[in-house]
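*Asks:* Prediction below, plus the sequence it came from.
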Amino acid sequence: MALLLVLFLADILTLSQGSSQPDHVHRHIHLLRPQSGAGGDLVPGLSCLSWRLGVETNNIIGWKTIPQECGGYVGHYMLGNQYRKDSKAVADEAFLYARSLKLPRDDKDVWIFDVDETTLSNLPYYAEHGFGVEPFNATLFNKWVMEGKAPALPESFKLYKKLLSLGIKAVFVTGRAEDQRRTTAANLKKVGFHTWEKLILKESSYSGKTSVVYKSNERKKLEKNGYRIVGNIGDQWSDLLGTNTGNRTFKLPDPMYYIS
């Protein structure tokens, strides 16, 4: 698993830092073939694959950790080709939609990007913590965030560049705390997200509020200031539900954790 993680990270680091390589240049990520039991039953008739489908379709909600039996399955998925293929399918569809728009080019069209597991990948952290099997440890995760070493998600990075070429501006709306602004901004720029209209982090006034409430309010503020949210992409349903969600939303895969 450690070797495969190195191979995966080498690939996404190449792409996230990849101003020196054209978009069509890709390094091969070795497909992780599920080992015996990697998709094992949780209860009779419910496999880890079925559990992941329930998570991605927002039918399984409110969970704190992935089932213990699915740790190997989720790890294989996140480090294998299928995660990249699924992410690419979402990003490709998002670009096809964006390309079809007739935009006035008045600098008011924006696309909402989440940060964690949407633009920046925390796989190096989660690989050390069971891909979501272990309970979330805010202290350890925030320590990781403050290192500013998260690589870019390659497919989201490509979408970001294509949207900029269409005249659509990026707005990052993240659940990271306001005191992580400097590190988050530096990390984004380091891996190639070099420009944005706004970077919105969660202020202390939202303490105790759900992500749906926080992100809905911030999107509402954007629209009150004259911006048009033409698209919205995130890895959590809470990125995409609520109010002022934009003309179209796009859900990236993430079976590692759930945020309400």
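*Replies:* Thanks, I have the structure now.
*Asks:* switch to C-alpha atoms for all contacts and neighbour counts from now on
*Replies:* Will do.
*Asks:* for the closest residue to residue 196 other than its chain neighbours, helix, strand, or coil?
*Replies:* Excluding the flanking residues, the one nearest residue 196 by Cα to Cα, 6 or more residues apart in numbering is residue 170, at 4.9 Å. Judged by DSSP: H, G, I helix; E, B strand; the rest coil, the three-state class of residue 170 is strand.
*Asks:* where exactly do the helices run in the stretch 1-150 of the chain?
*Replies:* 2-16, 48-56, 71-79, 81-99, 123-127, 138-147 (DSSP state H, counting those that start in this stretch).
*Asks:* And here is the other one:
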Amino acid sequence: MNSGQPTITFLIFFLSLATTTLSSSDQLIRLPTDHLFCESWKYSIEANDAAVWYVVPERCVTFVKEYMNGDRYRTDSEVVADYTLEYAKTVNVSGDGKDVWVFDIDETLLSNLPYYVNHGYGSEVFDEKAFDEWVDSAEAPALPASFRLYTELQQLGFKIFLLTGRSEFQRECTDRNLQYAGFTNYEKLFLRGDSDLGKLATLYKSEKRQELIDEGYRIRGSSGDQWSDLFGFATADRSFKLPNPLYYIP
């Protein structure tokens, strides 16, 4: 009987070690799986494959937080700006003041990250009243890559038009914020008027671009963080989408 004791002891030790190893492996597998899911989720929303979505999945809040506060968001934005300028430098700007670039504002020129830090990084249902209060503070900082792009496009001779989904009653605070962030000398700031309320962003922004075309402007390029900033009719010759995993606007 005693001769089998070492074998039994070894088996108990082996099973204990195996259980511990499996538990550790399970943890190692689960953590990357969440990360991989969130990477794939972000790819799908950026490519517009997911179409309409409302909030950041709970399992991806940490992922979005790390992305928005980390180097990846900055470098993604820089790469988009570089490709944009590469194209812009190929455009023959005529000098007649009719070659224009259209920019969205939120998450395109100005960052609302300070607001979303306090609102779940996009995991909470949108609170219009709270967001309006943030907009009214006029404290949104400039996105560095977009500021560089904005400045260089002006130097290349493009006229700049700003087309935002913000409402007309927010004109003063929006202009104040833009000036504060360094976005100056734009030709016109479009905001939603009474007749635009309730329209999907794709339609509203298409109509405003059409107005520019009807006035003889050539929309050489456009930049936005939503596909609804860029899709529709009366589109730019070429459009560039910036990253934004915080929210979706149809």
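*Replies:* Sure thing, it's come through. Please read all numbers here as calculations on a predicted model, not as lab measurements.
*Asks:* Quick TM-score on the pair, please.
*Replies:* Here the TM-score for the pair of chains, by TM-score structural alignment, normalised by the length of structure 2, is 0.86; 223 aligned residues with a Cα RMSD of 1.6 Å.
*Asks:* hang on, the earlier thing: and the residue nearest to residue 196 of structure 1, what does it touch?
*Replies:* Listed by Cα atoms under 8 Å, 6 or more residues apart in numbering, the contact set of residue 170 of structure 1 reads 110-113, 160, 164, 195-198.
*Asks:* Show me what counts as buried in stretch 104-119 of structure 1.
*Replies:* Applying a neighbour-count criterion of 16 or more other Cα atoms under 10 Å, one finds 108-119 buried in stretch 104-119 of structure 1.
*Asks:* What's the match for residue 101 of structure 1 in structure 2?
*Replies:* When structure 2 is aligned by TM-score structural alignment, residue 101 of structure 1 is paired with residue 91.
*Asks:* cool, residue 195 of structure 1 as well?
*Replies:* Going residue by residue (TM-score structural alignment), residue 195 of structure 1 aligns to residue 185.
*Asks:* What of residue 250 of structure 1?
*Replies:* By TM-score structural alignment, residue 250 of structure 1 lines up with residue 240 in structure 2.
*Asks:* With residue 131 of structure 1 instead?
*Replies:* Checking with TM-score structural alignment, residue 131 of structure 1 has residue 121 as its match.
*Asks:* got it, and residue 70 of structure 1?
*Replies:* When structure 2 is aligned by TM-score structural alignment, the residue opposite residue 70 of structure 1 is residue 60.
*Asks:* Chain neighbours aside, what residue packs nearest to its match?
*Replies:* Counting by Cα to Cα, 6+ apart, residue 38 is the residue found nearest to residue 60 of structure 2 once chain neighbours are left out, at 5.6 Å.
*Asks:* can you pull the contacts of the counterpart of residue 159 of structure 1 in structure 2?
*Replies:* Structural alignment (TM-score structural alignment) places residue 159 of structure 1 against residue 149 in structure 2. Residue 149 of structure 2 sits next to 81, 84-85 when contact means Cα under 8 Å, 6+ apart.
*Asks:* quick one: the match of residue 70 of structure 1 and residue 32 touch, right?
*Replies:* No. Residue 60 of structure 2 is beyond contact range of residue 32, at 11.9 Å (criterion: Cα atoms under 8 Å).
*Asks:* So those two - more neighbours on which side?
*Replies:* residue 60 (20 against 11; other Cα atoms under 10 Å).
*Asks:* re earlier: buried deepest among the helices of the stretch 1-150 of structure 1, which one?
*Replies:* The highest mean neighbour count among the helices of the stretch 1-150 of structure 1, using mean count of other Cα atoms under 10 Å, belongs to helix 71-79: a mean of 23.
*Asks:* quick one: that one to structure 2 mean distance?
*Replies:* Superposed on structure 2, helix 71-79 of structure 1 shows a mean distance of 0.4 Å to its aligned residues (mean Cα distance after the TM-score superposition for structure 1).
*Asks:* now the angle between helix 2-16 and that helix, please.
*Replies:* 30 degrees (axes from the mean of the first three to the mean of the last three Cα atoms, to 10 degrees).
*Asks:* And the strands in structure 1?
*Replies:* Secondary structure of structure 1 (DSSP state E): strands at 41-43, 46-47, 109-113, 169-177, 198-202, 228-234, 249-251.
*Asks:* Reformat those as JSON lines; add distance to residue 184 of structure 1.
*Replies:* Shown next, in JSON lines, are the strands of structure 1 (distance: least, Cα to Cα, whole Å):
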{"stretch": "strand 41-43", "distance to residue 184 of structure 1": "37"}
{"stretch": "strand 46-47", "distance to residue 184 of structure 1": "37"}
{"stretch": "strand 109-113", "distance to residue 184 of structure 1": "13"}
{"stretch": "strand 169-177", "distance to residue 184 of structure 1": "8"}
{"stretch": "strand 198-202", "distance to residue 184 of structure 1": "9"}
{"stretch": "strand 228-234", "distance to residue 184 of structure 1": "17"}
{"stretch": "strand 249-251", "distance to residue 184 of structure 1": "22"}
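*Asks:* For residue 211 of structure 1, find the nearest of those.
*Replies:* For the strands of structure 1, proximity to residue 211 of structure 1 was assessed by Cα to Cα; strand 169-177 is nearest, at 7.0 Å.
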